[in-house]
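Chemist: Fold the stuff below for me.
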Amino acid sequence: METKDEADLCFPQLFNSSCKKPASPHSELVLLHIMLSSISVLTVVLNLLVIISVSHFMQLHTPTNILLLSLAVSDFLVGLLFMPVEIFRTTACWVFGDTICVFYCLLSSTIICVSVGQVVLISVDRYVAICHPLHYPTRITVPRIRLSVCLCWLCCALYSSYYVKDVLTQPGKSKSCYGECVLPLDQITLSVDAVLNFSITVAGIIVLYLRVFVVAVSQARAMRSLITADTVQVSLTLTRKKSELKAARTLGVLVVVYLICYCPLYCYALIGDSVISQSFVTVVIFSFYLNSCLNPVIYALFYPWFRRSIKHIVTLQILKPGSREVNILERDC
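Modeler: Next comes the predicted model:
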């Protein structure tokens, strides 16, 4: 007959080496699970709409949108895999084995790295577009951006592989008991990762966008001085500059939201578990996953083409012949 102690174990047959089953979730944890479940569904649906939109419509195959597509793919994976697994890990024992655990740890660290890389590439894209507009068409092309995105994913996978190399070579060696899935990293490794993967990149992003802001302000003043001119050439120049400034503002909002959502995660990595409360851990988890849901919401708020794309997708107009060539950018400034 199974004793009470055995009933509390993940694997009663491994009495001495089994983890205990997670305790019944508190009301705070239940609320977090409900919110994460809702955000997970929204994240998957909204980012899938972004992926379909940019992939389907030919007009949206621009360097900036290719970067948004890559970011949407990483956000989609967060909603599809990480949020459900996070909920499962806090409510049940890990029963999928060491191989799946290793794959999950590798993929999760890769996605975090890719998200950082995409934000850096977006900042560089806006910097060149605003600060060096004459060189933008030749320096920032679709083939180069696609190559940059592929290299970003590859480098992040290699970078993450280094941090999980011990787990990859000997799965299950570092776990304290059967029934858990953790990525063991010492404080030095976490600190180095925070510096390389966050501090340096954030400093670079801030420097780039400060430069973009200064140039954008000067361009806005120049546009106001030309607003009374009535020539076709000036009109076209003003339209193009307004479009670039609007894109810079939109992507600037995206970068700021990213920094706000990711800062708690890296603070948590540096501080460690011993000096923080469970409430802070809850905020860290919630803010990290919320970012993947907010990105497509930002597109919907600031990009008319995304709203029109959603309409075409929901009404199944994308199934019609020739829908890829639809003028999805009409009336955009």
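Chemist: Please count neighbours and contacts with C-alpha atoms only from this point.
Modeler: Noted.
Chemist: Next up, the contacts around K320.
Modeler: By CA atoms under 8 Å, 6 or more residues apart in numbering, the contact set of K320 is empty.
Chemist: Same question for L245.
Modeler: L245 neighbours (CA under 8 Å, 6+ apart): 130, 216.
Chemist: Alongside the first, I'd like the structure of this one:
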Amino acid sequence: METRSSTELCFPQLLNNSCKKPERLWSEAVILDMVLLVSLLTVTLNLLIIISISHFSSTHPLTSSSSLAVSDFFVDFLVGLLLMPGEIFRSTACWFLGDVICSLYCYLVCQIVSGSIGSIVLISFDRYVAICHPLHYATRITLGRVKCCIGLCWLGAGLYSIFYVRDELVQPGRSKSCFGECTFVISYVTGTVDLVLNFIFPVSIIVFLYVRVFVVAVSQARAMRSHVTAVTLRCSVNAATKRSELKAAKTLGILIVVYLMCYCPYYSYSVVEVNVTSTVYASFLIFVFYFNSCLNPLIYALFYPWFRKAIRLIVTLQVLQPGSCDASIL
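Modeler: From the prediction side, this is the model:
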């Protein structure tokens, strides 16, 4: 029986119980560098958006919509800061952090991903009420209720994550085949529940809400065009408000399409193979899954000129000057 060289093992002292060190090819190294660049870009862009919304409070006061946006972009920031580098380390290097940290990492992945999906559902509902029931928006979508919903969303994601990784939390390292790897195996029941609760159910709600938003937005756009000759100050203000709401709905629609494009490959493959994390395509599907967090701020920058102006003020350190929060960036 051929034995492996000690230099090829993660833990040479354990001999046959140790995992083999991953061998990185040139092409894999190039892809890895690109993924690290995407991770850095994700962290930077989402941090810029969070600073922009939070710092320029006089121009963009803290409202229910901005609170939901900050919550969503903070999730994307965590994906770039923790999950992307963690997946790179888990899949391309020997795991030296132990079984407990591996189990906690799996819990963190589930927590952040579930929280991200919940945030998108909340944003979709916020836009639905703003477009379809504008007269009731101020009374139904209050800042206090939004904060409560965000808290409940993360609490629910935390409880669901305990169910999802319960076996690993009870017995860390139960899924590994050798020392030096961090793997996570789920049962058929857990995989099916995750497919329903983390994909089919939220996607159904999001698509339903946005179809309603799209229908109402189209009717409102036609109404605005038909009354374009009525030029009064009040109508102009109302028209500007409507245009802002319609633009937000359009941006949300693009975000949802990108979300589905990034999330569908992972969950579509889970229909064929419930335990996706144990397949050879796991890392690729997971990185596509995470790539949504990088695209979100790019879409935001593309559709909102005030964000590009805010970036210039942040990069040039003008935000450090007294009274910079009162700067007009609209």
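Chemist: Need the contact partners of stretch 296-305 of structure 1.
Modeler: Residues contacting stretch 296-305 of structure 1 (CA under 8 Å, 6+ apart): 46-47, 50, 72, 250, 253-254, 306-307, 328-330, 332.
Chemist: Which of the residues in that stretch are classified as buried?
Modeler: In terms of neighbour count (16 or more other CA atoms under 10 Å), stretch 296-305 of structure 1 has its buried residues at 296-297, 299-300, 302-305.
Chemist: follow-up on the earlier one: which members of the contacts of stretch 296-305 of structure 1 are positioned in helices?
Modeler: 46-47, 50, 72, 250, 253-254, 306-307 (DSSP state H).
Chemist: any chance of the buried residues of stretch 296-305 of structure 1 in a markdown table, plus distance to Q170 of structure 1 and secondary structure?
Modeler: Output for these, formatted as a markdown table (distance: CA to CA, whole Å; DSSP: H, G, I helix; E, B strand; the rest coil):
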| residue | distance to Q170 of structure 1 | secondary structure |
| --- | --- | --- |
| P296 | 39 | helix |
| V297 | 41 | helix |
| Y299 | 43 | helix |
| A300 | 45 | helix |
| F302 | 48 | helix |
| Y303 | 47 | coil |
| P304 | 50 | helix |
| W305 | 49 | helix |
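Chemist: Can you lay out those residues as a markdown table showing distance to Y162 of structure 1?
Modeler: As requested, these are arranged in a markdown table below (distance: CA to CA, whole Å):
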| residue | distance to Y162 of structure 1 |
| --- | --- |
| P296 | 31 |
| V297 | 34 |
| Y299 | 34 |
| A300 | 37 |
| F302 | 39 |
| Y303 | 38 |
| P304 | 42 |
| W305 | 40 |
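Chemist: Closest to M35 of structure 1 out of these?
Modeler: The closest of the buried residues of stretch 296-305 of structure 1 to M35 of structure 1 turns out to be V297 (CA to CA; 16.7 Å).
Chemist: Tell me where the stretch 51-200 of structure 2 has helices.
Modeler: For the stretch 51-200 of structure 2, the helices defined by DSSP state H, counting those that start in this stretch occupy 64-78, 84-92, 98-132, 134-140, 143-164, 166-170, 188-195.
Chemist: and R243 of structure 2, which of the ones you listed is closest to it?
Modeler: Across the helices of the stretch 51-200 of structure 2, closest to R243 of structure 2 is helix 98-132 (CA to CA), at 10.7 Å.
Chemist: helices and strands around that closest one, which ones?
Modeler: Contacts defined by 3 or more CA pairs under 8 Å, 6 or more residues apart in numbering; DSSP states H and E place helix 98-132 of structure 2 against helix 64-78, helix 134-140, helix 143-164, helix 166-170, helix 201-226, helix 233-272.
Chemist: Among the ones you listed, show me which one is buried the most.
Modeler: Looking across these with neighbours counted as mean count of other CA atoms under 10 Å, the highest average goes to helix 64-78: a mean of 21.
Chemist: Specify the angle between that helix and helix 98-132 in degrees.
Modeler: 150 degrees (axes from the mean of the first three to the mean of the last three CA atoms, to 10 degrees).
Chemist: after superposition, how close is helix 64-78 of structure 2 to structure 1?
Modeler: Taking mean CA distance after the TM-score superposition for structure 1, the mean distance separating helix 64-78 of structure 2 from the aligned residues in structure 1 is 1.3 Å.
Chemist: How about residues contacting that helix?
Modeler: Contacts of helix 64-78 of structure 2 (CA under 8 Å, 6+ apart): 42-43, 46-47, 49-50, 53, 60, 112, 115-116, 119-120, 122-123, 126, 141-143, 146-147, 150, 293-294, 297.
Chemist: How about stretch 86-105 of structure 1?
Modeler: Against stretch 86-105 of structure 1 from outside (CA under 8 Å, 6+ apart): 10, 19, 21-25, 33, 36, 164, 167-168, 171-172, 179-183.
Chemist: mind redoing it with 6 Å?
Modeler: 10, 21-22, 171-172, 179-181 (CA atoms under 6 Å, 6 or more residues apart in numbering).
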